[in-house]
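# only geometry, no sequence info:
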């Protein structure tokens, strides 16, 4: 399988508010950058969506390492939180619903297909690819005619 390295970031001005994601995909000297902006979203939704969009852009099954400054994303996937929430009917515990189940469903399906590892990087700490993703996400959130963040029903 191809080894692909992906960096992702999400940004939001206000939470909720206008937001965006940025992605840098690296494979054997090739580079692809992706970004989009959304109105009325959250930072966590943009963090998850960045990783989803990156994985959806792969044309075949790959070994993927996703670098993100979102501990929420890393922990939900690497510690199995998202699978647990799904098994519990999208509840974090007996009283609290898990947030963003529409995105977690997509993420879990993509991770059944691809071999994915999530690695945390400290944000705004000088990692050039993380900084580029942040720049892409912030610029996307400032664009006119932002997309609606349509939260899917589960």
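The structure has been received and is ready for your questions. As the structure is a prediction and not an experimental result, all values here were calculated from the model.

# From now on I want contacts and neighbour counts done on CA atoms only, so please keep to that.
Noted.

# quick one: contacts for the most centrally placed residue in the chain?
Centroid check for the chain by CA atoms, centre = their mean gives residue 48 as the closest residue, at 2.7 Å. Taking CA atoms under 8 Å, 6 or more residues apart in numbering, we find residue 48 in contact with 10, 73, 103, 104, 107.

# now residue 61: how far from residue 122?
28 Å (CA to CA, to the nearest Å).

# Next: residue 30.
With CA to CA as the criterion, residue 30 and residue 122 are 24 Å apart.

# So for the two, which residue has more residues nearby?
residue 122 (13 against 8; other CA atoms under 10 Å).

# Spit out the contact partners of the closest residue to the more buried one other than its chain neighbours.
For residue 122, ignoring the flanking residues on the chain, the nearest one in space by CA to CA, 6 or more residues apart in numbering is residue 69 at 5.4 Å. Residues near residue 69 by CA under 8 Å, 6+ apart: 8, 9, 120, 121, 122, 123, 130.

# Narrow these to those in strands?
Judged by DSSP state E, strands contain the following of these: 8, 9, 120.

# returning to that earlier point: report the two of the contacts of residue 69 separated the most.
Greatest spacing in the contacts of residue 69, by CA to CA: 8 and 122 (12.1 Å).

# still on that earlier bit, could you single out the nearest of the contacts of residue 69 to residue 41?
Ranked by distance to residue 41 (CA to CA), those are led by residue 9 at 14.2 Å.

# next up, a second structure to put side by side with the first:
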């Protein structure tokens, strides 16, 4: 089983954004920070979530149980409900639906910010680099 932690940081809303991804497994501990471009804070959370999925596919980490942890209730609820009223979020949901079949078992779980410090720190690093 792999646990993935994702978070985003945005300066302004919308504004420049960065994301952090932490991958933790039995013999794996990887960290990555990524530039997310100019977007709103919610869009940044969706973008880092999608980038994490793409990274897992690229690294061929798809044949095991994966739990993605995010402190974004908007992202978690959109994925869990398979629906978003907000037209800005619908393309991210569509992308998720295209990527999800690549995984044996993919779960998403909301966690409080206090349990997402590693991904938050990486997101802030990415934002600083972007600026």
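Looks like it arrived, so ask away. Everything numeric in this text was worked out from a predicted model, so none of it was measured.

# quick revisit: from the ones in strands among the contacts of residue 69 of the first structure, which would you call buried?
Among these, the ones that count as buried by 16 or more other CA atoms under 10 Å are 8, 9.

# Going by distance to residue 99 of the first structure, which of the ones in strands among the contacts of residue 69 of the first structure wins?
residue 9 (18.4 Å).

# how about the closest one, what's its partner in the second structure?
Alignment note: residue 9 of the first structure maps to residue 7 in the second structure; criterion TM-score structural alignment.

# give the contact list for its match.
Per CA under 8 Å, 6+ apart, neighbours of residue 7 of the second structure: 19-21, 45, 48-49, 70-72, 116, 119-120, 123.

# So which of the residues you listed sit within strands?
Per DSSP E, the contacts of residue 7 of the second structure map to strands at 19, 20, 21, 70.

# Buried subset of the residues you listed, written for ChimeraX?
The buried residues among these can be selected in ChimeraX (16+ other CA under 10 Å) with this line:
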select :19,20,21,70
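
# could you redo the ones in strands among the contacts of residue 7 of the second structure as a markdown table and give each row distance to residue 2 of the second structure?
Shown next, in a markdown table, are these (distance: CA to CA, whole Å):
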| residue | distance to residue 2 of the second structure |
| --- | --- |
| 19 | 19 |
| 20 | 16 |
| 21 | 12 |
| 70 | 14 |
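
# And the ones in strands among the contacts of residue 7 of the second structure, which two are furthest apart?
Counting by CA to CA, the most remote pair of those is 19 and 70, 11.6 Å apart.

# Overlap in contacts, these two.
What both residue 19 of the second structure and residue 70 touch, as defined by CA under 8 Å, 6+ apart, is the set 6, 7.

# What sits closest to the aligned partner of residue 24 of the second structure in the first structure if chain neighbours are left out?
Here residue 24 of the second structure is matched to residue 26 in the first structure, going by TM-score structural alignment. Closest residue to residue 26 of the first structure apart from its sequence neighbours, by CA to CA, 6+ apart: residue 5 at 5.1 Å.

# my guess is the one you found meets residue 28, correct?
No. Counting by CA atoms under 8 Å, residue 5 of the first structure does not reach residue 28; the two are 9.5 Å apart.

# more crowded one of the two?
residue 5 (18 against 9).

# quick one: contacts for that one?
Contacts of residue 5 of the first structure (CA under 8 Å, 6+ apart): 25, 26, 27, 64, 65, 66, 67.
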